[in-house]
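Asks: no FASTA, just this:
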């Protein structure tokens, strides 16, 4: 997912609280912040993604226990993991993550059921003399959601359904076999059948960069609701670059809020190396990263309380971020490699009043 520069926004500046929080963050030292901050004291859930192997790292476990109140499986509840090479289901890793969440009184969020980018060979080579494609699709969702019935705060039911530039909906094995809107409606209805209490989301990225994509995303939500699908929330991933123009996030959040549904900041990180403006030095990018973390927090805090579903980081420490695989010099997370709070975490804490 490549973040691309958006046009300058006309949205207004941060509130006085947000400006003061960002200013404090820029002068804070990691040692001071590490001792002071507990993000999970926010008035809404603070989340982070994990892999099962992360739970062997006691330093990270300690940080998670101090900072978060919700856990998302980074990829081990995805089809690529759950369906094994032989076509059978494997739940060892997601079960371990679920057990960790339960043992630590954390909410558990499911990611993801249907994704255009993942179609397991078991579906591509399905013998329809034994089971129809639609039945196999339903059975998969029933099995995965049903396994964690009553334990999930919510699921990303459909992930990244809108094309890169927002000119339509993505094609996939699922859309070709079951229909573009129909496969999504079927997924939502099946997930609700499997778990009557979990919140059910569509989730996408670059909604703050491309207004056209955001508009298509919102139209899709309206179409799903009109079809009777039990869509109950909107997920905005927010894989950002540090040079995102000020106001872009606030404008996006206002647009998403217009439907009245709960909003999940679902995969937040802020890359330095993905910044388009190569003339900016690293120190300036770090300053902008901290300010942008504060702006995201400010935009989320402005939502009505019933729309603030959760605020989730995609990698709590720099060393655990997926972006490190792209570039080992990137430092996109709110905590450094050693788990010390960076100025971005200080900014967030200031905005959230914790």
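Replies: Cool, got the structure. These figures come from a predicted structure and were not determined experimentally.
Asks: okay, CA-based contacts and neighbour counts for the rest of this
Replies: Will do.
Asks: What's the end-to-end length of stretch 50-57?
Replies: End-to-end distance for stretch 50-57: 11 Å, by CA to CA, to the nearest Å.
Asks: Who are the packing partners of the helix or strand containing residue 287?
Replies: Secondary structure from DSSP states H and E places residue 287 in helix 282-301. Helices and strands touching helix 282-301, by 3 or more CA pairs under 8 Å, 6 or more residues apart in numbering; DSSP states H and E, are helix 16-27, helix 248-257, strand 263-271, helix 343-352.
Asks: Residue 188: what's it in contact with?
Replies: 157, 200, 229-231 (CA atoms under 8 Å, 6 or more residues apart in numbering).
Asks: Inside strands: which ones of those residues?
Replies: Those of these mapping onto strands are 157, 200, per DSSP state E.
Asks: would CSV of the helices and strands packed on helix 282-301 with mean neighbour count and distance to residue 116 be doable?
Replies: Converted to CSV, those look like this (neighbours: other CA atoms under 10 Å; distance: least, CA to CA, whole Å):
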stretch, mean neighbour count, distance to residue 116
helix 16-27, 19, 37
helix 248-257, 20, 22
strand 263-271, 25, 18
helix 343-352, 27, 33
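Asks: Let's have those in CSV, adding distance to residue 187.
Replies: As requested, these are exported to CSV (distance: least, CA to CA, whole Å):
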stretch, distance to residue 187
helix 16-27, 39
helix 248-257, 22
strand 263-271, 19
helix 343-352, 35
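Asks: and residue 102, which of those is closest to it?
Replies: Among the helices and strands packed on helix 282-301, strand 263-271 comes nearest to residue 102, with 20.0 Å by CA to CA.
Asks: which outside residues touch the closest one?
Replies: Contacts to strand 263-271, defined as CA under 8 Å, 6+ apart, come from residues 49, 203, 233-242, 256-257, 289, 292-293, 307-315, 323, 330-334.
Asks: structure B:
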């Protein structure tokens, strides 16, 4: 795993929070390293369009995450768009990125009633089983040795705990399709962990009971099921799932692993401090529940940034569900909640940063390092107090900006000048950048604005 190293200099405050200043902690504390210390992984989903966003991938592959799940690249409509015609380019791209950044890959998903190409629904019932087995065999064989686990069957239940009878697989085979899918997957990839995965099963209730009874039955029948995935798509306007830890434990007691597979915590917009606090509590509760259950093997957030969250496109007026905002900046409350629940040290309020407003007509600027890795880092500057601003600073250790968003950069040697983008001139205005550095100390420069 690549480690984050913030350098020896203390990072200046952003708002009322400051990044951890102890160099040893900063050099080793990432969500993945904290999870690993608990014998677990911490991951983020991703998707192919996002892999062209270098600012995004710098964080995804920069050490915070030890695992990734392709959101869409391995689903049936991507891998077998026409019958017996397989396409793996998208899935291979995610796997290649993960391998290059020392991340495990969770396969998602071999069988789901959604995102099926039209030809599947048009099959006569007598042909569905053969097509299903052929699909699972081909896909699992292609990714054999490249994924550590598969969501073999995804979302088999309605919210009341009844089976989804509209699924073409259930319609053709009844609930027997589930056992057949697991046996077929095991034959294709004997080493991958095989999971069943669903939402609204995180706490105790009718749907969780149905899943529990199904897993118990599958185990009694000798079906090769290794784990249960709990998606944990939560919302602060609803109550936290009932007895989550006890619910995870009862599944583990059946002799299977459990995992939090698609975690996010949405809210009704606009976001405010009270909602952030409730969201942080939800994140804390989920992580603590997983850590408390020995067979809870890891946690995956459903992408790490609001920039690429699925929530706004599905739940109108809702969002802000993830620990990084849509500018790829960490949200201190959400991030701290996860880090401290994993046993880490939180970002703490700065005791020295003045909260007095700048004089009328003046401006001030704060600089922070969002994350770093060998040879590079992501920085962020926030300007307050004046519109039509220009920010300037001088790097001390050979840093070179390679990409900047929210403004226009001019760099001459070590001197940097940034003018705002047209949409980003009204303070508080924040811009971010990626940069390389070639010295053992990534010093924090003093930023001025005018």
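Replies: That came through fine. Since the model is a prediction, treat every value here as computed from it, not as a measurement.
Asks: By how much does the helix holding residue 287 of structure 1 deviate from structure 2 on average?
Replies: Compared with structure 2 after fitting, helix 282-301 of structure 1 deviates on average by 1.1 Å (mean CA distance after the TM-score superposition for structure 1).
Asks: does the alignment partner in structure 1 of residue 298 of structure 2 count as helix, strand or coil?
Replies: Matched by TM-score structural alignment, residue 298 of structure 2 corresponds to residue 310 in structure 1. Secondary structure, DSSP: H, G, I helix; E, B strand; the rest coil: residue 310 of structure 1 is strand.
Asks: What of residue 109 of structure 1?
Replies: Of the three states, residue 109 of structure 1 takes strand under three-state DSSP.
Asks: Count the residues that sit near it.
Replies: Residue 109 of structure 1: 26 surrounding residues under other CA atoms under 10 Å.
Asks: Just tell me what it corresponds to in structure 2.
Replies: Taking TM-score structural alignment, residue 109 of structure 1 has residue 106 as its aligned residue in structure 2.
Asks: cool, residue 350 of structure 1 as well?
Replies: Match for residue 350 of structure 1 (TM-score structural alignment): residue 340.
Asks: wait, what's in contact with residue 185 of structure 1?
Replies: Residues counted as contacts of residue 185 of structure 1 (CA under 8 Å, 6+ apart) are 224, 227-229.
Asks: Reformat those as JSON lines; add distance to residue 60 of structure 1.
Replies: Shown next, in JSON lines, are the contacts of residue 185 of structure 1 (distance: CA to CA, whole Å):
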{"residue": "224", "distance to residue 60 of structure 1": "39"}
{"residue": "227", "distance to residue 60 of structure 1": "43"}
{"residue": "228", "distance to residue 60 of structure 1": "42"}
{"residue": "229", "distance to residue 60 of structure 1": "38"}
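Asks: Most neighbours among these, which one is it?
Replies: That'd be residue 229 among those, by other CA under 10 Å, with 21 neighbours.
Asks: shouldn't it be in contact with residue 189?
Replies: Yes - in this structure residue 229 of structure 1 lies within contact range of residue 189 using CA atoms under 8 Å: 6.0 Å.
Asks: Then residue 328 of structure 2 would be within a helix, right?
Replies: No - read with three-state DSSP, residue 328 of structure 2 is coil and lies in no helix.
Asks: distance of the alignment partner in structure 1 of it from residue 25 of structure 1?
Replies: By TM-score structural alignment, residue 328 of structure 2 lines up with residue 339 in structure 1. The gap separating residue 339 of structure 1 from residue 25 of structure 1 is 16 Å, by CA to CA.
Asks: can you give me the helices for the stretch 101-250 of structure 2?
Replies: 118-121, 125-142, 168-173, 176-188, 206-220, 244-252 (DSSP state H, counting those that start in this stretch).
Asks: And the shortest one against structure 1, how far off on average?
Replies: Once the two structures are superposed, the average separation between helix 118-121 of structure 2 and the matching residues of structure 1 is 2.4 Å (mean CA distance after the TM-score superposition for structure 1).
Asks: and that helix, which stretch of structure 1?
Replies: The aligned range for helix 118-121 of structure 2 in structure 1 is 121-124, by TM-score structural alignment.
Asks: Which residues does that stretch contact?
Replies: Stretch 121-124 of structure 1 is contacted from outside by 87, 133, 136, 173, using CA under 8 Å, 6+ apart.
Asks: Which of those residues are buried? Put it as a PyMOL command.
Replies: The PyMOL selection below is limited to those of the contacts of stretch 121-124 of structure 1 classed as buried (16 or more other CA atoms under 10 Å):
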select buried, resi 133+136+173
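Asks: Residue 184 of structure 1 and residue 214 of structure 1: what is the separation?
Replies: Counting by CA to CA, the separation of residue 184 of structure 1 from residue 214 of structure 1 is 18 Å.
Asks: Hmm, I typed the wrong one, I wanted residue 179 of structure 1.
Replies: Counting by CA to CA, the gap between residue 179 of structure 1 and residue 214 of structure 1 amounts to 22 Å.
Asks: Those two - which one has more neighbours?
Replies: More neighbours surround residue 214 than the other of residue 179 of structure 1 and residue 214, with 23 against 15 (other CA under 10 Å).
Asks: Could you find the counterpart of the more buried one in structure 2?
Replies: In structure 2, residue 214 of structure 1 lands on residue 208 (TM-score structural alignment).
Asks: and its match, how far is that from residue 182 of structure 2?
Replies: 20 Å.
Asks: Go ahead and name everything in contact with the helix holding residue 287 of structure 1.
Replies: Contacts with helix 282-301 of structure 1, where a contact means CA under 8 Å, 6+ apart, come from 14-15, 18, 21-22, 25-26, 241-244, 246, 249-250, 253, 270-272, 308, 343-345, 347-348, 351-352.
Asks: buried ones in that helix?
Replies: 285-301.
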